[in-house]
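> what would the 3D arrangement of this be:
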Amino acid sequence: MDTIEQLAKQVKILTITVGVLLIVLVVFGIKLFTGDKASAAELTVQRLNIVESDGTLRMVISNKEKQHPGAIDGKDLPKRERDAGMVFFNDKGDECGGLMYSGDKNGAGMVYSIDQYKNDQIMQLQYSQNGENKKIRSYGFKLWDRSDDFTMGQLVSHFDSLKLDNSSKAYRDEVARLKAKGYLGTERLFLGKAKNGQTGLFLSDNKGKPRLKIYIDSLNRPVIQTLDEKGAVASTLAGSN
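This is a model prediction of the structure:
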């Protein structure tokens, strides 16, 4: 009997102890996340969502596995593979840019993008590298034009309605058609080092055709080059090395 009473007493003490610990944890959690002076020396998470008081998502900091797929017109995009980093969302909860990064012995990269409202990126600071032994690198600043007549939401709905396999010829043909109409964005400027080793300023017309290059070539000569609308070199002015 004494043994049973002692066991009952120990269970009672354990129950009280667990209850006190739970209360302490709840109080600590409330202070940590809602207190005016909440702070923590270190926080380890796989994903962190920053939201407004009404729940509107404004920023996601995440690893690769749990990265947000993006959102447009108030709807999340289909699940897709994205690198670790930060994704930014505007007042409406639509993606409006982000900072992504990755890297291993086969390749590395980091991209900071600023998106046009209701569309894809129009400004981007980027670095990319491929190859383990013979490395190919490109890094610099890019600008795009985006159509107001064909938003990202319309693009997503368009391809959803077609139900095309992403690896099919029909899909590639439709991408080419939309690109020719300027609906997929047109790269207008690159300032930096290109994959071919040229470092300089590269400008394109509103159809995405290269028209002006100002760069340093492989012989360390300054070069100014103009091109016609078909991409043929119209004039070249090269200095000495």
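
> use CA for all of it now, contacts and neighbours both
Will do.

> so which bits of the longest helix seen in the chain are buried?
Longest among the helix segments of the chain by residue count, using DSSP state H, is helix 2-34. For helix 2-34, a neighbour-count test (16 or more other CA atoms under 10 Å) marks nothing as buried.

> who are the packing partners of the host helix or strand of Ala234?
For Ala234, the host element (DSSP states H and E) is strand 233-238. In terms of contacts (3 or more CA pairs under 8 Å, 6 or more residues apart in numbering; DSSP states H and E), strand 233-238 is packed against strand 222-227.

> compute the inter-axis angle for the strand it packs on and strand 233-238.
Orientation of strand 222-227 against strand 233-238 (axes from the mean of the first three to the mean of the last three CA atoms, to 10 degrees) gives an angle of 170 degrees.

> run through who's touching strand 222-227.
Contacts of strand 222-227 with the rest of the structure, by CA atoms under 8 Å, 6 or more residues apart in numbering, involve 210-217, 233-241.

> the structure of the following sequence is requested for comparison with the preceding one:
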Amino acid sequence: MENLVSKVKKLQMAVVALISLNLFFLVTSYKPKESKHEKFEEISVDRINIVDKKGVTKMVIASQDMLRKDSKDPGVSEGFTYSGMLFRNEEGEECGGLIFNGKKTKTGQSADAGLTLDQYNQDQNVVIEHNETVDRAESSIKDGLTVIQRPDYTKRRDEYKKYEEIDKLMQTTAQKDSLRTYYATQGVTSRRRLFVGIEHGVKSQKSYNEAGLFIRNKAGANAIKLYVDDNNIPHFEVYDLSGKKKVYELDLKEKK
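Have a look, this model is predicted:
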């Protein structure tokens, strides 16, 4: 009987030891799940790329030197000076952005800021912008919403060839304007169709200040203007197809 009790005690001790050993291995082998979230108090970089699971860059945040380093847009100039954020679609093509710059110049200041929305594989066609150029002689400040009509993306490279063609013409300004109007009417170049906002400044030693709605026709010429001028006088004007001649004007001047 004593022998049986002894064996039971030994078995109990073995079970306790085995459980303890298993608990030891369980505790020591446990590793908490590694977090994929990294936290930084401060980080300094030239560019950040937001990339989806397929490896497509969907957004870029960068300084002016890096923002469009890999852009395929034929309209990007070598002197691009904007910092900010660019949005890209499912194909990795630019489709808008939030950009800005600003600096003092030898004679004044210059600044630009804008939220742009692009047509598919095209340049921006909706812009909320601030544009500012000020020097000793003249100034121009523009704040508002601009809508631009652009050709289909398949004609984009031909579009920029037309601009180069116009710039290289050894002709008068009037002849160049005529060619611009022709290409715009044919729908092969871009043209501003709508602006809602304020434009003010000094030009040829005369101040101007216009706040209102400005609509242009398919050729990019003036069609309708509804605005308040520098003297607080409201205007409603309708233009002919050339955009140079007023065919109707509502006289809202105060009668003396």
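
> let me see the TM-score of these two.
The TM-score (TM-score structural alignment, normalised by the length of structure 1) is 0.71; 199 aligned residues with a CA RMSD of 3.0 Å.

> and for the strand holding Ala234 of structure 1, what span of structure 2 is it aligned with?
Under TM-score structural alignment, strand 233-238 of structure 1 corresponds to residues 246-251 of structure 2.

> counterpart of Gln186 of structure 2 in structure 1?
So, by TM-score structural alignment, Gln186 of structure 2 is matched to Lys181.

> that match: neighbouring residues, count only.
The number of residues packed near Lys181 of structure 1 is 12, by other CA atoms under 10 Å.

> could you check how far it is from Leu155 of structure 1?
From Lys181 of structure 1 across to Leu155 of structure 1, the span is 13 Å (CA to CA, to the nearest Å).

> could I get the full set of helices for structure 1?
In structure 1, the helices defined using DSSP H lie at 2-34, 152-162, 169-180.

> need these in TSV with distance to Lys79 of structure 1, can you?
Putting these into TSV (distance: least, CA to CA, whole Å) gives the following:
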stretch	distance to Lys79 of structure 1
helix 2-34	29
helix 152-162	13
helix 169-180	19
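
> which ones are touching the closest residue to Gly75 of structure 2 other than its chain neighbours?
Spatial nearest neighbour of Gly75 of structure 2, chain neighbours left out: Tyr160 (7.1 Å); criterion: CA to CA, 6 or more residues apart in numbering. Shown in contact with Tyr160 of structure 2 (CA under 8 Å, 6+ apart): Pro74, Gly75, Thr189.

> what subset of those is buried?
Going by neighbour count (16+ other CA under 10 Å), the contacts of Tyr160 of structure 2 have Thr189 buried.

> thinking again about what came up before, run the chain-centre distance for the match of strand 233-238 of structure 1.
The chain centroid and the centroid of stretch 246-251 of structure 2 are separated by 37 Å under CA atoms, centre = their mean, to the nearest Å.

> and the contacts of that stretch?
For stretch 246-251 of structure 2, contacts defined as CA under 8 Å, 6+ apart pick out His235, Phe236, Glu237, Val238, Tyr239, Asp240.

> next: stretch 102-115 of structure 2.
Under CA under 8 Å, 6+ apart, the answer for stretch 102-115 of structure 2 is 96-101, 127-136.

> write the ChimeraX selection for whichever of those residues are buried.
In ChimeraX syntax, the buried subset of the contacts of stretch 102-115 of structure 2 is picked out as below (16+ other CA under 10 Å):
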select :96,97,98,99,100,127,128,129,130,131,132,133,134
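
> Asn222 of structure 2 maps to what in structure 1?
When structure 1 is aligned by TM-score structural alignment, Asn222 of structure 2 is paired with Pro210.

> next one: Ile198 of structure 2
Per TM-score structural alignment, Ile198 of structure 2 is aligned with Lys193.

> next, count neighbours for the residue nearest to that match when sequence neighbours are not counted.
Among residues not flanking Lys193 of structure 1 along the chain, Thr199 sits closest, at 4.2 Å (CA to CA, 6+ apart). Using other CA under 10 Å, Thr199 of structure 1 has 23 neighbouring residues.

> wait, Thr199 of structure 1 sits on Leu219?
No - in this structure Thr199 of structure 1 lies outside contact range of Leu219 using CA atoms under 8 Å: 11.8 Å.

> shared neighbours of those two, which are they?
With CA under 8 Å, 6+ apart as the test, Thr199 of structure 1 and Leu219 reach no residue in common.

> centre of the chain to stretch 79-90 of structure 1, how far?
5 Å.

> touching that stretch from outside, list them.
Residues outside stretch 79-90 of structure 1 that contact it (CA under 8 Å, 6+ apart): 57-65, 67-70, 95-102.

> residues in contact with the counterpart of Ser147 of structure 1 in structure 2?
Mapped onto structure 2 by TM-score structural alignment, Ser147 of structure 1 lines up with Pro151. By CA under 8 Å, 6+ apart, the contact list for Pro151 of structure 2 reads Glu159, Gly187, Val188, Thr189, Ser190.

> just give me the longest helix of structure 2.
Longest helix in structure 2, counting residues (DSSP H): helix 2-29.

> returning to that earlier point: buried among the contacts of Pro151 of structure 2? Need that as a selection in ChimeraX.
Those of these that count as buried under 16+ other CA under 10 Å are selected in ChimeraX with:
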select :159,187,188,189,190
